[in-house]
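[1] this one's sequence-less:
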């Protein structure tokens, strides 16, 4: 299972381990090979060769799919500065190994500040003009890469005749440390991770036709932090025309980080580096390891966890919040799927030993501000749930309340704001359970990833019980239908109605999927009385 960050706070966690199993064999990437002057001849007859705008690349034909890994979409990065296109090359470059991931804490292998790479899976490098599905990885804004095994696009591309793209971009302080108010020359530093995504999408526009894709049918989909990045792009003027549909999976961004809060966090980070604010520019010269370690300082806004670094309302790249005070007008014309999982926070705290033997008294101790992420007393939460669901155990209330109060809230707000604006949105809730490492079952955070990618049979998938393939077929085809025609309906599902108020129509994905109006409406109404400000922003 991918142990993801909580997208609502996006604070570093020592529990995150995304690809330890892939460490062997990924130590050498395309970082050097993709630079000009790297000669290469295809090792096998029939391996696909494509001429990109920057130069020729050679991938690998794997059964019915052509795979290109580690394609360079940006030049080696300059720290805290906007990305630049790659220097063109003349000789063919091998695209057979994943490129480096952004520097980060945790066990992600093959890290480098030179990390602007993407990967393509395509049925054929022909004139097919297939729908293009660009996946933006999770791990909050702090960790991850586009090369986790569960993101392998082979089955999705082959079974649905689409082109799949995954990518890497700058994360954490390298992508989102806001130094603009502390030092000159760093005006864009708070959003360079988003600017990387824009450069990758421009690469798709310029090159995807040569890989058999249609640049006029580009869909972004992403889980957790990936969904939040997509929501942010929907409020970004420079993203206009670069994508045409969107699907977010347990990832939302109602508000971006305000510039004053972002500056406060940067100041705390600099202090942990031993720098005063007037020496902020020196952070551009310090070792990577020091920059990452300083992120562990306590967040001065939240009062718990490591420092949050995410998109900033800088009035340059990002001129407004994505879904406050309403759905950003720039994104309203984009058909959108908004989804969550029923037991979202089971993925964060389901195997926590502190939950063993919970009583109503000890539950109150567990429902701290750091767990609930909203300003409400644990006594009020417990009383509310005991009235709504008197048969539930303390453990059930813990998972349900933290899911509804902190994880689900952003998705509800986004769906409701799009409904108010008349913008097309289809909402889902995943009910089909996966299995936690402890053996506990539930529809936890990340459970929808292998279902959408059709990778339920991989060893890394913990969503592989009876009927998993049936659920995967339903979800995969819905995402592909949106990518292909702008509407997720297909013959394998009941009619999926758009989300409108006050009905709040929601597709419940399970072995037998069904529509429901306002599922968990009692919990939604309970928490709607509490003002919601996205934690971290």
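    Arrived safely. Predicted, not measured: the structure shown is a model, and the values here were computed from it.

[2] from here on, just use CA atoms for contacts and neighbour counts.
    Will do.

[3] pull the number of nearby residues for residue 380.
    Neighbour count of residue 380, defined by other Cα atoms under 10 Å: 11.

[4] that's a helix at it, yeah?
    Yes. Judged by DSSP: H, G, I helix; E, B strand; the rest coil, residue 380 forms part of a helix.

[5] longest helix of this protein, counting residues only.
    Counting residues, the longest helix in the chain under DSSP state H turns out to be helix 468-485.

[6] and that helix, what's buried?
    468-484 (16 or more other Cα atoms under 10 Å).

[7] any idea which element residue 339 lies in?
    strand 336-341 (DSSP states H and E).

[8] against which helices or strands is the helix or strand following that strand packed?
    Counting by DSSP H and E, the next helix or strand C-terminal to strand 336-341 is helix 346-349. Applying 3 or more Cα pairs under 8 Å, 6 or more residues apart in numbering; DSSP states H and E, one finds that helix 346-349 makes contact with no other helix or strand.

[9] circling back to that earlier point, who touches the longest helix of the chain?
    130-133, 156, 160, 162, 217-219, 245, 247, 335, 432, 450-454, 456, 487-490, 492-493, 509-513 (Cα atoms under 8 Å, 6 or more residues apart in numbering).

[10] one more to weigh against that first structure:
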């Protein structure tokens, strides 16, 4: 967004001329933090494009010291990636954005820090769905959104090349930790309380949070967490991570040991090579994500159990009922000609649990004889790909007696495109309050607004008090697995609502790309 989009313009007729008002400015001035000039946006103060760090390629970022006056009125460049080709991208991408009802050091509002989705390869917080003004205003919280290094630039495993690259494999995670340290040290000047910081994220953003919960350097930097369709059970082991680095070298036609050329080559070549086939999963693009390096990440995020350093952190975990309708188009080639004869073979490449797909289809047909092939396809691909991580994490926390955990399931079908069902990303506009933003599938009717109001209360309640702001939402515990089912403006706590599918898919291990 350009700074101009944040202007409040008013034409005043007089003397035969139209006058345009100046932008409504917002300011922060603190000698320990710096001086920032933002804009007033939708009833709150917005500060966009605040630098929190600097980094050389494949090196750990360093904090940005408080400096001269900064104009924080427009989003900065996003991380280099194959996605979002219409946005400005740059390696210099360590910037965050703040929306606050009142940039006053004594306000001490709860802080909600958002990490974007896109796995670890793509994504941005400049998406209008994740602009923080409405959440800040409606929830009376300070909202922070963070960009950081992605894909090979943030997660390539280069440690075998020597101590210079000792932090590689987790640089993107360390960027997020640096951003949280910025929040700890600076957010009071923007009206936030550094002792009340909640992290939340959708898809890859949720996975990043799950990983942070097992990283010692993140301890104490956040006090509540929420993941939306995003889990990380295991990280990439160093041997698999090395295979992926070698695949990148091969795609770039580099000699196996030529890390210096990788460090200095044009960025566009690296981005192009990200489309290489992943040597572990056997499909593309090549996966780069957190690495079990035994230094920054000394254990898998949620295997074999929930990380003890985060047991005390209250947590919301959520998924949508038909996740895969978002990235397997109901109108696309994979669904063309779908019938009972080819259903099993079309499910097979989409799932991350190794079961006999013909047997799986037979089980679904026996359990749900009224379902169509398309209904079985989306149920099976969701339950065998996108949902198991949440079950594993929620169960692990329950078994460990960790701090209270709450689970939700979004069932509300999109009124904008009913074929979409309740798909991946569809909970974002409800949580951010951005129902009418470009890309929202929520609609703006009364039921959409009721869903938004409840989700905003739930998330901001967790940020403020450590409990969701919905009194009837029962914590998740075994064996009941209480789950808040969010439907068309209605909410019900249901015990283990997808028990049959959960039990079917738990017969075999869940394999994430990092495995």
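    Right, received. Where do you want to start? Worth saying up front: this structure is predicted, and the values here are computed from it rather than measured.

[11] just to revisit the earlier point, which part of the second structure matches the strand holding residue 339 of the first structure?
    Using TM-score structural alignment, strand 336-341 of the first structure lines up with residues 315-320 of the second structure.

[12] average offset between that stretch and the first structure?
    Compared with the first structure after fitting, stretch 315-320 of the second structure deviates on average by 0.3 Å (mean Cα distance after the TM-score superposition for the first structure).

[13] the second structure: which residue goes with residue 485 of the first structure?
    With TM-score structural alignment as the criterion, residue 485 of the first structure matches residue 465.

[14] just to revisit the earlier point, can you select the buried ones from the contacts of helix 468-485 of the first structure in ChimeraX?
    Buried residues within those, by 16+ other Cα under 10 Å, are selected in ChimeraX with:
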select :130,131,132,133,156,160,162,217,218,219,245,247,335,432,450,451,452,453,454,456,487,488,489,490,493,509,510,511,513
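
[15] test my guess that residue 182 of the first structure contacts residue 277.
    Yes. If you go by Cα atoms under 8 Å, residue 182 of the first structure and residue 277 touch, sitting 6.0 Å apart.

[16] where does the longest strand seen in the first structure end up in the second structure?
    Of all segments of type strand in the first structure, defined using DSSP state E, the longest is strand 213-223. Aligned by TM-score structural alignment, strand 213-223 of the first structure falls on residues 192-202 of the second structure.

[17] the matching stretch vs the first structure, mean deviation?
    Using mean Cα distance after the TM-score superposition for the first structure, the mean distance for stretch 192-202 of the second structure is 0.3 Å.

[18] spatially central, which residue of the second structure would that be?
    What sits nearest the mean C-alpha location of the second structure, by Cα atoms, centre = their mean, is residue 205, with 2.0 Å.

[19] can you verify it is assigned to a strand?
    No. Counting by three-state DSSP, residue 205 of the second structure is not part of a strand but helix.

[20] show me where the stretch 201-350 of the first structure has helices.
    Per DSSP state H, counting those that start in this stretch, the stretch 201-350 of the first structure carries helices over the ranges 225-233, 259-272, 288-294, 346-349.

[21] residues in the second structure aligned with the second one?
    Under TM-score structural alignment, the alignment places helix 259-272 of the first structure onto residues 238-251 of the second structure.

[22] returning to what we had before: how close does the match of residue 485 of the first structure sit to residue 139 of the second structure?
    Separation of residue 465 of the second structure from residue 139 of the second structure (Cα to Cα, to the nearest Å): 13 Å.

[23] same thing with residue 438 of the second structure?
    21 Å.

[24] next: residue 358 of the second structure.
    Applying Cα to Cα to residue 358 of the second structure and residue 139 of the second structure gives a distance of 48 Å.

[25] swap in residue 56 of the second structure?
    In terms of Cα to Cα, residue 56 of the second structure sits 37 Å off from residue 139 of the second structure.

[26] again with residue 194 of the second structure
    17 Å.

[27] can you pull the contacts of the aligned partner of residue 404 of the first structure in the second structure?
    Aligning on TM-score structural alignment places residue 404 of the first structure opposite residue 383 in the second structure. Counting by Cα under 8 Å, 6+ apart, residue 383 of the second structure makes contact with 501, 502, 505.

[28] SS state for residue 383 of the second structure?
    Under three-state DSSP, residue 383 of the second structure comes out as helix.

[29] now do the residue nearest to residue 25 of the second structure when sequence neighbours are not counted: how many residues are near it, please.
    Leaving aside its chain neighbours, residue 25 of the second structure sits nearest to residue 39 (4.4 Å; criterion: Cα to Cα, 6 or more residues apart in numbering). Residue 39 of the second structure has 26 neighbours, counted by other Cα under 10 Å.

[30] tell me the contacts of residue 39 of the second structure?
    For residue 39 of the second structure, counting by Cα under 8 Å, 6+ apart, the contacting residues are 6, 7, 23, 24, 25, 26, 27, 45, 46, 47, 72, 73.

[31] distance of the fifth one from residue 452 of the second structure?
    By that I understand residue 25 of the second structure. 29 Å.

[32] where along the stretch 401-537 of the first structure do the strands fall?
    For the stretch 401-537 of the first structure, applying DSSP state E, counting those that start in this stretch gives strands covering 425-430, 434-435, 441-442, 505-509, 514-517.

[33] okay, these, which one's buried deepest?
    The highest mean neighbour count among these, using mean count of other Cα atoms under 10 Å, belongs to strand 425-430: a mean of 25.

[34] tell me which element residue 154 of the second structure falls in.
    Going by DSSP H and E, residue 154 of the second structure is in helix 151-155.

[35] show me what contacts the closest residue to residue 281 of the second structure other than its chain neighbours?
    Leaving out its chain neighbours, the residue that sits closest to residue 281 of the second structure by Cα to Cα, 6+ apart is residue 513, at 6.5 Å. Applying Cα under 8 Å, 6+ apart to residue 513 of the second structure gives the contacts 236, 280, 281, 287.

[36] ok, and those residues in the first structure?
    Using both residues aligned by TM-score structural alignment, their matches' Cα atoms under 8 Å, the first structure keeps these contacts from the contacts of residue 513 of the second structure: residue 281.
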